[in-house]
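Q: sequence? don't have it. structure:
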């Protein structure tokens, strides 16, 4: 997919597709700065999310950088950095 940006709505869709959601979490709310653990996503769910992003957007996320992206805002920034690099290539 030749996407030029990855948004919070894109992330919400990937999270739901890859790992579902906890009934107590409102992904439609202001979640950008919440820790993924607070949203009910543990490491296995996030690995599946990373895999979905990589396959859908044709990028490869660095494991260490991905592990440091503990909030939706940080993960979105990481994905957008990779999308910018692949657009420039």
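A: Right, received. Where do you want to start? On a predicted model such as this, the values are computed, not experimentally measured, just so you know.

Q: switch to C-alpha atoms for all contacts and neighbour counts from now on
A: Noted.

Q: residue 61 is in contact with residue 54, correct?
A: Yes. Between residue 54 and residue 61 there is a contact under C-alpha atoms under 8 Å: 6.9 Å.

Q: need the longest helix for this protein.
A: In the chain, with assignment by DSSP state H, the single longest helix is helix 72-88.

Q: who has more neighbours, residue 54 and residue 61?
A: Between residue 54 and residue 61, counted using other C-alpha atoms under 10 Å, residue 61 has the larger neighbour count: 18 against 14.

Q: element containing residue 3, please.
A: Per DSSP states H and E, residue 3 falls between elements, in no helix or strand.

Q: below is an additional structure, to be compared with the one above:
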């Protein structure tokens, strides 16, 4: 299975919570805190649930709480624990 990419994450984020007009998801968001992107914990939970369904994996809630940026979430989703290589650089 291929890595879940930043573009994949942006698509899911838009589907789950839309896009705040003041936030440009096309910009450099990899290390931007989710709250700065207009995504609260509920929106992030919905995003994670959708990723889990698409990827057929289960991410422990404790790990989701620790994911403060898109890079951190991608690292979790693509981690070896889920059978995927770890994200180490911007995609």
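A: That came in fine, so what should we check first? Values in this document were obtained by computation on a predicted structure and should not be read as measured data.

Q: quick check: TM-score for this pair?
A: Superposed pair, TM-score by TM-score structural alignment, normalised by the length of the first structure: 0.88. Supporting alignment: 83 aligned residues with a C-alpha RMSD of 1.2 Å.

Q: how far away from the center of its chain is the longest helix of the first structure?
A: On the basis of C-alpha atoms, centre = their mean, to the nearest Å, helix 72-88 of the first structure sits 10 Å off its chain's mean C-alpha point.

Q: what packs against that helix?
A: helix 8-19, helix 63-68 (3 or more C-alpha pairs under 8 Å, 6 or more residues apart in numbering; DSSP states H and E).

Q: buried sites along that helix?
A: Buried residues in helix 72-88 of the first structure, counted by 16 or more other C-alpha atoms under 10 Å: 72, 73, 74, 75, 76, 78, 79, 80, 81, 82, 83, 86.

Q: doesn't residue 30 make contact with the first one?
A: So the one you mean is residue 72 of the first structure. No. With contact defined as C-alpha under 8 Å, residue 72 of the first structure does not reach residue 30; the gap is 10.2 Å.

Q: quick check: the gap between the residue mapped onto residue 74 of the first structure from the second structure and residue 22 of the second structure.
A: Counting by TM-score structural alignment, residue 74 of the first structure lines up with residue 72 in the second structure. Using C-alpha to C-alpha, to the nearest Å, residue 72 of the second structure is found at 22 Å from residue 22 of the second structure.
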